[in-house]
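Trainee: have a look; sequence and predicted model below, questions after that.
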Amino acid sequence: MTVVSQYDGTIEQVELGRGGPLVGVQGLGCMGMSEFYGDTDEAAARATLDAALAAGVTLFDTADTYGLGRNEEFLAPFVAAHRQEITLATKFAIERDNEDPHHRGVRNDPGYVRQAAEASLRRLGVDVIDLYYMHRRDPAVPLAESVGAMAELVREGKVRHLGLSEVTGAELREAHAVHPIAALQSEWSLFSRDVERSAVGAAAELGVAFVPYSPLGRGFLTGAFADASRDLAAEDFRRHQPRFTGENARTNAALLAPVREVAAAHGASPAQIALAWVQQRARLHGLTVVPIPGTRKAARLRENAAATRITLTEAELALLEPIASRVAGDRYPDMTFTSASREA
């Protein structure tokens, strides 16, 4: 079977959670347009936003922590030009310090929820956020208090739908009992499947859409680099991720062999196979999935969108099945604020 390398139509739409908005079955993660992956070309990034909309991508994902608010500001003109055509998602909870670029804190207290939402509304230049996520969970703050504060924003018309990121199945159920949750955003890919322990099942049970971030393993699954410390720019944060350097990188690079084999059979790229796997894996669990691969290039955007046309065979799924269990290294240097750290 041959798959075109770039999408030449518009992708299908799905409902983002029960009663949620209709969005393209693939979204766009915008983080790298402002920070973390080295230098960016603003003109190329803006062309990528336009290419996304032309391909039927309508869920655009940002966060207040990306570029210390600069990513939201970057998106504002695009949002203003296409407000009725897009679903705008942003996130709060990761607190950073202008004076200390390495500082990361997590805040979920109700006062901070409101403060962060008001700041995001100003930066984005909108009256309402379509999908507002709690980016990370602070276990010291009762979940009912955090979600209760988010629900107040819905009642006030400042937010339309609520989302959570990196929570366990039990935490998702607890939050959903306070206010309906439209989407759960967590890392899910051929390299990262810890969410299948409880979060995926809970989302399916509750009718919550799953929004996988880093469905391409932060680019490693594309084969674009083999060792971050050698192949990526000095300011690229992946140089500090355990999976992408040293012996871990060598081990993980070898795991791409079956991905390349399946890609060759489909006339596709490894990235397209990784994205198709996420879509198909979710269908096996009976839930809606809208992965948000990030890119700053229009051509890559169209390539990613073309993955929605691919259907993997049972034999191909079986070939890819063992990969995650063989991955060397954690997703982050500090896993404290991931759902995996709180699984029973």
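Mentor: Received the coordinates, thanks.
Trainee: okay, CA-based contacts and neighbour counts for the rest of this
Mentor: Fine.
Trainee: please identify the helix or strand for residue 140.
Mentor: According to DSSP states H and E, residue 140 maps onto no helix or strand at all.
Trainee: burial check on it, number of neighbours?
Mentor: With neighbours defined by other Cα atoms under 10 Å, the count for residue 140 comes to 9.
Trainee: cool, residue 304 as well?
Mentor: Look at residue 304: counted by other Cα under 10 Å, it has 29 neighbours.
Trainee: excluding chain neighbours, what is closest to it?
Mentor: Counting by Cα to Cα, 6 or more residues apart in numbering, the nearest residue to residue 304 once its immediate chain neighbours are dropped is residue 272, at 5.9 Å.
Trainee: and the gap between that neighbour and residue 24?
Mentor: Look at residue 272 and residue 24: by Cα to Cα, to the nearest Å, they are 16 Å apart.
Trainee: just checking, next helix/strand downstream of the helix or strand harbouring residue 283?
Mentor: Assigned by DSSP H and E, residue 283 belongs to helix 270-285. Later in the chain than helix 270-285, the nearest helix or strand by DSSP H and E is helix 298-306.
Trainee: which helices and strands sit right next to that following helix?
Mentor: Helix 298-306 sits against helix 42-54, helix 270-285, with contacts defined as 3 or more Cα pairs under 8 Å, 6 or more residues apart in numbering; DSSP states H and E.
Trainee: which other helices and strands does the last one contact?
Mentor: In this structure, helix 270-285 makes packing contacts with helix 199-206, helix 257-266, helix 298-306, judged by 3+ Cα pairs under 8 Å, 6+ apart.
Trainee: in the shortest one, which residues are buried?
Mentor: Residues of helix 199-206 classed as buried under the neighbour-count rule (16 or more other Cα atoms under 10 Å) are 199-204, 206.
Trainee: then this one, side by side with the first:
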Amino acid sequence: MSMSGMYGPADRKESIATIHAALDAGITLLDTGDFYGMGHNEMLIGEAIKDIPRDRFLVSVKFGAMRDPGGNWGSYDARPAAMKNFLAYTLQRLGLDHVDIYRPARLDPAVPIEDTIGAIAEMVQAGYVRHIGLSELGPETIRRAASVVTGRLRPPYD
């Protein structure tokens, strides 16, 4: 988040150099949110990884946090149609054909977790997502989410 002005000014060249240094040091997970800098962070990561072999890193993306034009936090949107839209923009900004982990940033109280996870599972089947992630959820919600994919989801890879 700090590379995209969330905590004050950020330096693009320094941020890209930091990502490269992390990858060179053996860090393999790049974690972001599509709402970090309102898409800026994904574009920054996309620029940093454009010439890096894809097998050297994993990308984890949180989605669904809504922002207003002033950058203020709003609600969450984890509806299946919105999630697919968010994912399309994420892939474009990152310059990738898939993300390794995709997860809602928070529980959307207006959308059953089963609906959100079912839609992400469709994106796994389609090859746009490798793994489903969860963030800031309690055990019962995690059980409900897991019930959607247990025995049903067969990733297209090993």
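Mentor: Here it is on my side, so go on. Since this is a predicted model, take the numbers as computed values, not measurements.
Trainee: ok, the buried residues of helix 199-206 of the first structure vs residue 87 of the first structure, which is closest?
Mentor: residue 203 (20.3 Å; Cα to Cα).
Trainee: isn't that closest one up against residue 186?
Mentor: No: here residue 203 of the first structure lies out of contact with residue 186, judged by Cα atoms under 8 Å, at a distance of 11.5 Å.
Trainee: just the helices in the second structure please.
Mentor: For the second structure, the helices defined by DSSP state H cover 12-24, 40-49, 80-94, 113-126, 139-149.
Trainee: got JSON lines for these, with mean neighbour count and distance to residue 56 of the second structure too?
Mentor: Listed next are the helices of the second structure as JSON lines, based on neighbours: other Cα atoms under 10 Å; distance: least, Cα to Cα, whole Å:
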{"stretch": "helix 12-24", "mean neighbour count": "14", "distance to residue 56 of the second structure": "8"}
{"stretch": "helix 40-49", "mean neighbour count": "20", "distance to residue 56 of the second structure": "10"}
{"stretch": "helix 80-94", "mean neighbour count": "18", "distance to residue 56 of the second structure": "15"}
{"stretch": "helix 113-126", "mean neighbour count": "20", "distance to residue 56 of the second structure": "21"}
{"stretch": "helix 139-149", "mean neighbour count": "15", "distance to residue 56 of the second structure": "28"}
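Trainee: distance to residue 250 of the first structure added to the helices and strands packed on helix 298-306 of the first structure, as a markdown table?
Mentor: Below are these laid out as a markdown table (distance: least, Cα to Cα, whole Å):
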| stretch | distance to residue 250 of the first structure |
| --- | --- |
| helix 42-54 | 31 |
| helix 270-285 | 18 |
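Trainee: nearest to residue 76 of the first structure, out of those helices?
Mentor: helix 42-54 (11.2 Å).
Trainee: where in the second structure does the closest one fall?
Mentor: Per TM-score structural alignment, the counterpart of helix 42-54 of the first structure in the second structure is residues 12-24.
Trainee: mean per-residue distance, that stretch to the first structure?
Mentor: Superposing on the first structure and averaging over aligned pairs (mean Cα distance after the TM-score superposition for the first structure), stretch 12-24 of the second structure comes out at 1.3 Å.
Trainee: what's in contact with that stretch?
Mentor: Applying Cα atoms under 8 Å, 6 or more residues apart in numbering, the external contacts of stretch 12-24 of the second structure come out as 3, 28, 44-45, 47-48, 56-57.
Trainee: now swap in stretch 70-77 of the second structure and tell me
Mentor: Here stretch 70-77 of the second structure makes contact (Cα under 8 Å, 6+ apart) with 38, 64-68, 83, 106-108.
Trainee: please redo it, this time with the cut-off set to 6 Å
Mentor: Here stretch 70-77 of the second structure makes contact (Cα atoms under 6 Å, 6 or more residues apart in numbering) with 64-67, 108.
Trainee: cool, and stretch 37-44 of the second structure?
Mentor: 4, 93-94.
Trainee: present the residues you listed as CSV; the columns should include distance to residue 76 of the second structure.
Mentor: What follows is these, written out as CSV (distance: Cα to Cα, whole Å):
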residue, distance to residue 76 of the second structure
4, 20
93, 21
94, 22
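Trainee: nearest to residue 148 of the second structure, of these?
Mentor: Nearest to residue 148 of the second structure among these, counting by Cα to Cα, is residue 94 at 28.0 Å.
Trainee: alignment lookup: the closest one to the first structure.
Mentor: Using TM-score structural alignment, residue 94 of the second structure pairs with residue 124 in the first structure.
Trainee: over to residue 118 of the second structure?
Mentor: Checking with TM-score structural alignment, residue 118 of the second structure has residue 148 as its match.
Trainee: separation between the closest residue to its match other than its chain neighbours and residue 82 of the first structure?
Mentor: Excluding the flanking residues, the one nearest residue 148 of the first structure by Cα to Cα, 6+ apart is residue 178, at 6.6 Å. To residue 82 of the first structure, residue 178 of the first structure is 32 Å away according to Cα to Cα.
Trainee: do the same with residue 73 of the first structure
Mentor: 15 Å.
Trainee: equivalent analysis for residue 112 of the first structure, please.
Mentor: Shown here: residue 112 of the first structure relative to residue 82 of the first structure, a distance of 29 Å by Cα to Cα.
Trainee: now swap in residue 133 of the first structure and tell me
Mentor: Relative to residue 82 of the first structure, and taking Cα to Cα, residue 133 of the first structure is found at 21 Å.
Trainee: what does residue 173 of the first structure give?
Mentor: 34 Å.
Trainee: do the same with residue 65 of the first structure
Mentor: Distance of residue 65 of the first structure to residue 82 of the first structure, computed by Cα to Cα: 23 Å.
Trainee: which ones are touching the residue nearest the centre of the second structure?
Mentor: By Cα atoms, centre = their mean, the second structure has its centre lying nearest to residue 61, at 1.3 Å. Neighbour list for residue 61 of the second structure: 32-33, 102 [criterion: Cα under 6 Å, 6+ apart].
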